[in-house]
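Engineer: the following comprises the amino acid sequence and a computationally predicted model.
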Amino acid sequence: MTRRAAVTRRLLPLGALLLLAAPLAGCGLHSGTVIPSDLGPGTLGKGLPLKGVTLTIASKNFTENVILAEMMGLVWTAAGATVVDRTNISGSIGARQAIVSGTADGMYEYTGTAWITYLGNTKPIADPQRQWQAVHDADLKNGLTWLPQSRLNDTYALGGNAANVAKYHLKTLSDVAALSKSNPSAVTLCVDNEFGVRDDGLTGMEKAYGMSIPKSNIRTMDAGIVYTTLSAGKSCLLGDVYSTDGRIPALKLQVLDDDKHFFPNYDAAPELYSKAVREHPAITGLLDPVSAKLDNTVAQQLNSKVDVDGQDPRAVARQWLIDKGFVVPKK
């Protein structure tokens, strides 16, 4: 999904201009370096199956994708590998090319991004597993191997101040469509620049749901400001949010159900350089249990630690892996 390259979802710590857009804390601090080998096997990596192997991780330049890549690298490190950190690549295309070319061996990618942006399809597949399978099969010819997806679906959504949403009894996007017809002036939207023009954003959503929102009721702004404005609850009833963004729980925003399943599935899954998988098949078994534990709630919590609390993405990934017992600190 190209918005993940074009829009960075980052925050200052809460005490400093809460939730305004700012550079992602920690990103870029590690890129190009070797991940320290200060972790050992927990439930993963026993027997050091990657001992003597050198691997490289990559990511796009936004919080969640960096955290997921760091998880990948840390698990490989605990299994004995030397891992080079090439995270924080600008642009979805650039990050993918790093894997296609073998410059990097793995990253977490999103099924919807691959299906629509890279593979050139225009219609998403509604069933998450079928979409993953289609991407998996199509990308084999590109020298890429997709491992099983997680339940982390980082897609668009509409959200708003909880009190405002309750005032109008909004639970679904169909409710918004009904309100836009019965009381057009009530439906005011704050949207970021890209969502406002994308077919899988505002334009397509209005068409799919039959919404009648006056253009004068739609305000375009920076993605970070959308969250701040929604939290204040004065200028906009609703706005576009990303379903795994840590600002949603931090600001107690209410997210509406996409009851017609308009927005595509963007399920995160490891995308690996196929040659690396053939040469080091152990890497797949190391990552499957990690992906199985990832969902939107976990992503929101981890993203918030970086975007709201100002923690380092690698440190956040490391602690989560330790807490899950996947790895342990070396003594």
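Structural biologist: Received, thanks.
Engineer: from here on, contacts and neighbour counts on C-alpha atoms
Structural biologist: Fine.
Engineer: now the nearest residue to Ile213 once chain neighbours are set aside: how far from Leu237?
Structural biologist: Distances taken as CA to CA, 6 or more residues apart in numbering place Ser180 nearest to Ile213, at 5.9 Å, with adjacent residues excluded. From Ser180 across to Leu237, the span is 12 Å (CA to CA, to the nearest Å).
Engineer: more neighbours: these two, which one.
Structural biologist: Leu237 (25 against 19; other CA atoms under 10 Å).
Engineer: so who does the closest residue to Leu237 other than its chain neighbours touch?
Structural biologist: Counting by CA to CA, 6+ apart, the nearest residue to Leu237 once its immediate chain neighbours are dropped is Thr188, at 5.2 Å. Neighbouring residues of Thr188 by CA atoms under 8 Å, 6 or more residues apart in numbering: 213, 217-219, 235-238.
Engineer: among the residues you listed, which one has the most neighbours?
Structural biologist: Result: Leu238 is most packed of the contacts of Thr188 (other CA under 10 Å), 30 neighbours.
Engineer: was I right about Ala62 contacting Arg4?
Structural biologist: Heads up, residue 62 is Phe, not Ala. Yes: Phe62 is within contact range of Arg4, at 7.1 Å (criterion: CA atoms under 8 Å).
Engineer: could you pull out the strands for the stretch 151-300 of the chain?
Structural biologist: Along the stretch 151-300 of the chain, counting by DSSP state E, counting those that start in this stretch, strands occupy 156-161, 189-192, 218-221, 238-242, 253-255, 268-273.
Engineer: show me the contact partners of the last one.
Structural biologist: It stands for strand 268-273. 99-100, 102, 104-111, 143-154, 287, 291.
Engineer: can you count the residues close to Asp38?
Structural biologist: With neighbours defined by other CA under 10 Å, the count for Asp38 comes to 12.
Engineer: if I look at it, how far off is Phe195?
Structural biologist: For Asp38, the distance to Phe195 - CA to CA - is 41 Å.
Engineer: again, but for Val327
Structural biologist: Between Val327 and Phe195 the distance is 39 Å, computed by CA to CA.
Engineer: burial of the closest residue to Pro49 other than its chain neighbours, as a residue count?
Structural biologist: Residue nearest to Pro49 in three dimensions, not counting chain neighbours: Ala79, with 5.9 Å by CA to CA, 6+ apart. The number of residues packed near Ala79 is 28, by other CA under 10 Å.
Engineer: structure B:
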Amino acid sequence: MFSRPFRQTFTLLAAAALSITTLSACGSSDAVEAGSAGDELQGTKYIIGSKDFTENIVLGKLAVHLLKAHGAEVVDKTNLGGTVANRKALESKEIDMYWDYSGTGWIEFLKNTEPIQDSAEQFKATAEADLEKNKIRWIGPTPLNNTYALAIRSEKATELGVKTVSDVAELARTSPKDVTICIETEFSTRDDGLPGLSKAYDMNIPKNNISLLDTGVVYTETDKGETCNFGEVFTTDGRIAALDLTVLEDDKKFFPIYNAAMTLRDETYQKSPAVEKVLQPLIAKLDDTTMQELNAQVDVEGMEPGKVASDWLGKQGFLGSDGAA
């Protein structure tokens, strides 16, 4: 798609965008008038968290602006940390809600080892079990499926002859020096991450071939091809297309389905069930294409997540006549 000189320029732009995201993700200067879209949540107060990668921060900002526009008092604690940090904060009442993913709930929180391949059944099973066992309610799901994948530079994929994860496993047996991989720390320990993937594909990657990096750096290093040939990516990430990375087919269908949904304690939900009515129209519009575009505005164009969220909500008519930032 792009020449190598363009890619090198993009790497610098992406690094700058990541710096902007890190500095600004915890707060936004965008002003959304409380109650501009309705008063269903008047008198409520919510502390909204998010994980620390672009998509989840953008989702968090969407909720911050939307709930405020419907009359809620909102405390923005987006970019709080990883999955464990947010879940613990939710359970301990440090935050009231954050977006999580059905596959994460099923594997990480409910400790199941086998994903359910049908997305509707996966979400239903996750939501029902988490509510029953942990009193955590899931509002959703979104159409978007932000599952894990392995990606590689397109020209390198052609050179190595890899199209599927099974091809990578075979390459690890025949030419282990070529199977270098960049991943996040969290992916290195999760059952639905590298340990489970390696077991499912009988894939042995030497420890010296595995580099643990921050999310954004995984993409840029995979694009460079110096630290690693393969990288852990999220399928709704806008940088995949921008960097002309090839996503390898999960031919054994190891990775679970990860439909995003808002998670909150049931006691919080019961105090104001109207929060579901407010969120559902937003949830219905968040498909893969939409999320890739929003993610790219942050990671490729360098926009601030809060502005991306409020601009999109305004264009979609979610903020009322006075709510666009």
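Structural biologist: All right, it came through fine. Because the structure is predicted, anything quoted here is derived from the model rather than measured.
Engineer: TM between them?
Structural biologist: Here the superposed chains carry a TM-score of 0.81, computed using TM-score structural alignment, normalised by the length of the second structure; 309 aligned residues with a CA RMSD of 3.0 Å.
Engineer: thinking again about what came up before, the residue nearest to Leu237 of the first structure -> the second structure?
Structural biologist: Using TM-score structural alignment as the criterion, Thr188 of the first structure maps onto Val179 of the second structure.
Engineer: for Leu202 of the first structure, same thing?
Structural biologist: Aligned partner of Leu202 of the first structure by TM-score structural alignment: Leu194.
Engineer: so that match sits right up against Glu184, yeah?
Structural biologist: No: with contact defined as CA under 8 Å, Leu194 of the second structure does not reach Glu184; the gap is 9.9 Å.
Engineer: can you list the buried residues in stretch 236-250 of the first structure?
Structural biologist: Buried residues in stretch 236-250 of the first structure, counted by 16 or more other CA atoms under 10 Å: 236-248.
Engineer: which of those sits closest to Asn164 of the first structure?
Structural biologist: Taking CA to CA as the measure, Asn164 of the first structure lies nearest Leu237 of those, at 6.5 Å.
Engineer: my read: the closest one touches Ala166, true?
Structural biologist: No: using CA under 8 Å, Leu237 of the first structure is not in contact with Ala166; the gap is 10.7 Å.
Engineer: circling back: tell me the one among the buried residues of stretch 236-250 of the first structure nearest to Lys51 of the first structure.
Structural biologist: Thr244 (34.4 Å).
Engineer: that closest one: what's it in contact with?
Structural biologist: If you count contacts by CA under 8 Å, 6+ apart, Thr244 of the first structure has them with 152-155, 296-297, 299-300, 303.
Engineer: how close does the aligned partner of the residue nearest to Pro49 of the first structure in the second structure get to Arg265 of the second structure?
Structural biologist: Under the alignment (TM-score structural alignment), Ala79 of the first structure pairs with His70 of the second structure. Here His70 of the second structure is placed at a distance of 20 Å from Arg265 of the second structure (CA to CA).
Engineer: with Ser29 of the second structure instead?
Structural biologist: In terms of CA to CA, Ser29 of the second structure sits 28 Å off from Arg265 of the second structure.
Engineer: ok, these two, which is more surrounded?
Structural biologist: Just comparing Ser29 of the second structure and Arg265: by other CA under 10 Å the higher neighbour count belongs to Arg265, 20 against 10.
Engineer: show me what that one aligns to in the first structure.
Structural biologist: Alignment note: Arg265 of the second structure maps to Tyr273 in the first structure; criterion TM-score structural alignment.
Engineer: the host helix or strand of Leu313 of the second structure vs the first structure, mean deviation?
Structural biologist: Per DSSP states H and E, Leu313 of the second structure falls inside helix 305-315. By mean CA distance after the TM-score superposition for the first structure, the fitted helix 305-315 of the second structure averages 1.2 Å away from its aligned residues in the first structure.
Engineer: which residues in the first structure does that helix match up with?
Structural biologist: Mapped onto the first structure using TM-score structural alignment, helix 305-315 of the second structure covers residues 313-323.
Engineer: which residue in the first structure aligns with Ala129 of the second structure?
Structural biologist: Matched to the first structure by TM-score structural alignment, Ala129 of the second structure sits across from Ala138.
Engineer: ok, for its match, nearest residue in space, not its chain neighbours?
Structural biologist: Spatial nearest neighbour of Ala138 of the first structure, excluding adjacent residues (CA to CA, 6+ apart): Leu119 at 7.8 Å.
Engineer: and Val255 of the first structure, what does it touch?
Structural biologist: Val255 of the first structure makes contact with 157-160, 171, according to CA under 8 Å, 6+ apart.
Engineer: most neighbours, which of those?
Structural biologist: Gly160 (31 neighbours).
Engineer: contacts only, for the residue nearest to Asp322 of the second structure when sequence neighbours are not counted.
Structural biologist: Of all residues not flanking Asp322 of the second structure in the chain, Ser36 sits nearest, at 5.8 Å (CA to CA, 6+ apart). Neighbour list for Ser36 of the second structure: 69-71, 319-323 [criterion: CA under 8 Å, 6+ apart].
Engineer: what does stretch 156-169 of the second structure contact?
Structural biologist: 150, 179, 201-204, 229, 246, 248-252.
Engineer: distance between the ends of stretch 131-150 of the second structure?
Structural biologist: Stretch 131-150 of the second structure has its terminal residues 32 Å apart, counting by CA to CA.
Engineer: and it, which residues are buried?
Structural biologist: Buried, per 16+ other CA under 10 Å, within stretch 131-150 of the second structure: 135-150.
Engineer: tell me the gap between it and the middle of its chain.
Structural biologist: 11 Å (CA atoms, centre = their mean, to the nearest Å).
Engineer: please apply the same query to stretch 206-223 of the second structure.
Structural biologist: With CA atoms, centre = their mean, you get 17 Å for stretch 206-223 of the second structure.
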